[in-house]
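# Could you work out the structure for the sequence below:
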Amino acid sequence: MSGRTDSDVRPGIAEVAETAEVDDMDDTGDMDDADDVADHAEDARRARWVATGTGVLLTLAGLAAALLRLTGSKPVVVPAAYAVGAGVCALAAVLGARGRTRRALWLLVAGTMIMALGDQFD
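Modelled structure (predicted):
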């Protein structure tokens, strides 16, 4: 190192930098960051739809099971567990629609586990 602060970039490094910039461009000469952003937006939209749809489906299934168990001669804890699990899944559907898909996933797991626990008392 010579200590000079005004020295130019070595020719080999400049060529590598120019090649890297050209590789990131698409056919029109624009950077393909817009495509990456569009892909991420589509993935996020799909995740929201999946979280919301799964939450609604599990909520309806839990409510139907709670109503079916309520009409039978089962302990009260069984339909209550199904109803609570359905409520947790409904909350997961709301969070999924708002974009909180990780939290929605964990709430869906918890709601399903609560319903399964209620089924064990059956």
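
# from here on, contacts and neighbour counts on C-alpha atoms
Will do.

# which element follows the biggest helix by length in the chain toward the C-terminus?
If you go by DSSP state H, the chain has its longest helix at helix 33-71. Beyond helix 33-71 in the direction of the C-terminus, DSSP states H and E gives the next helix or strand as helix 77-97.

# tally of neighbours for Gly111?
Each residue near Gly111 was counted by other C-alpha atoms under 10 Å, and the total is 28.

# That one: which element?
Once you assign secondary structure using DSSP H and E, Gly111 falls within helix 101-120.

# List the contacts of the closest residue to Gly53 other than its chain neighbours.
If you skip the residues right next to it in sequence, Gly53 has Ala93 as its closest partner in space, 7.0 Å away by C-alpha to C-alpha, 6 or more residues apart in numbering. Contacts for Ala93 (C-alpha atoms under 8 Å, 6 or more residues apart in numbering) come out as Ala51, Thr52, Gly53, Thr54, Gly55, Val56, Ala104.

# what's the spacing between the third one and Val94?
Read it as Gly53. In this structure, Gly53 and Val94 are 10 Å apart, going by C-alpha to C-alpha, to the nearest Å.

# When these two are compared, which one has more neighbours?
Val94 (19 against 16).

# In contact with the residue nearest to the more buried one when sequence neighbours are not counted, which residues?
Taking C-alpha to C-alpha, 6+ apart as the measure, Val94 lies nearest to Thr52, with 6.8 Å between them; neighbours along the chain are not counted. For Thr52, the set of contacting residues under the criterion of C-alpha under 8 Å, 6+ apart consists of Ala92, Ala93, Val94, Leu95, Gly96, Ala97.

# Now show me the structure for the sequence below, then we'll compare the two:
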Amino acid sequence: MSGRTDSVAGPTEAEEAERTEPVVQDEEDEGHEGDVEDTDFYDEAGRARRLATGTGALLTLAGVAAALLRLTGPAPALVPTAYATGAAVCAAAALLGARGRTRRALWLLIAGSMIMALGDQFD
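This is a model prediction of the structure:
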């Protein structure tokens, strides 16, 4: 015969203890584990919405102000047009951000800022 002679056939002591102990669940903790994660997710999503909307509105106001200032000066007509176009793109980003499309809003904010920067290069 090969093998250990002190081995016991059957379940180990830990398995036996698991089978005999009753499983008690706290009613207070039941089903509330995911609520904390859900709340954090909604807080982050709301924060992203507010940030995209606020940034879009701020860049829109800055673009409109720059377009009006450049329109009254001796700058070529392309410069205020670029600022106004960039401001319009940022306004669209603010609307998308308010609706929860924060990734698209981010890309539109980048595009609007680049359009305004391009208009500044023509000055």
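
# How close are the two chains, by TM-score?
In this superposition the chains share a TM-score of 0.78, using TM-score structural alignment, normalised by the length of structure 1; 102 aligned residues with a C-alpha RMSD of 2.1 Å.

# In structure 2, which residues correspond to the helix holding Gly111 of structure 1?
For helix 101-120 of structure 1, the aligned range in structure 2 is residues 102-121, judged by TM-score structural alignment.

# Of all the residues in stretch 66-80 of structure 1, which ones are buried?
Applying a neighbour-count criterion of 16 or more other C-alpha atoms under 10 Å, the buried positions in stretch 66-80 of structure 1 are Ala66, Arg69, Leu70, Val77, Val78, Pro79, Ala80.

# Name the residues that touch it?
Residues outside stretch 66-80 of structure 1 that contact it (C-alpha under 8 Å, 6+ apart) are Ala65, Ala81, Tyr82, Ala83, Gly118, Asp119, Phe121, Asp122.

# and if you look at stretch 111-122 of structure 1?
Residues external to stretch 111-122 of structure 1 that are found in contact with it (C-alpha under 8 Å, 6+ apart): 58, 62, 74-75, 77-89.

# Tell me the buried residues in that stretch?
Gly111, Thr112, Ile114, Met115, Leu117, Gly118, Asp119.

# about what we covered before: so how much does the helix holding Gly111 of structure 1 differ from structure 2 once superposed?
Here the mean offset of helix 101-120 of structure 1 against structure 2 after fitting is 0.1 Å, by mean C-alpha distance after the TM-score superposition for structure 1.

# Please find the angle between the direction vectors of that helix and helix 33-71.
Following axes from the mean of the first three to the mean of the last three C-alpha atoms, to 10 degrees, one obtains 20 degrees for the angle between helix 101-120 of structure 1 and helix 33-71.

# Could you list the buried residues of the host helix or strand of Ala17 of structure 1?
Assigning secondary structure by DSSP H and E places Ala17 of structure 1 in helix 11-23. With burial defined by 16+ other C-alpha under 10 Å, not one residue of helix 11-23 of structure 1 is counted as buried.

# ok, now stretch 40-60 of structure 1?
Result for stretch 40-60 of structure 1 [16+ other C-alpha under 10 Å]: buried residues 47-56, 58-60.

# For it, give me the average deviation versus structure 2.
Averaged over the aligned pairs, stretch 40-60 of structure 1 sits 0.2 Å from structure 2 after superposition, using mean C-alpha distance after the TM-score superposition for structure 1.

# how close does the closest residue in space to Thr54 of structure 1 that isn't next to it in sequence get to Ala104 of structure 1?
With C-alpha to C-alpha, 6+ apart as the measure, Ala93 is the residue that lies nearest to Thr54 of structure 1, at 7.2 Å, once sequence neighbours are left out. Here the criterion is C-alpha to C-alpha. By it, Ala93 of structure 1 lies 7 Å from Ala104 of structure 1.
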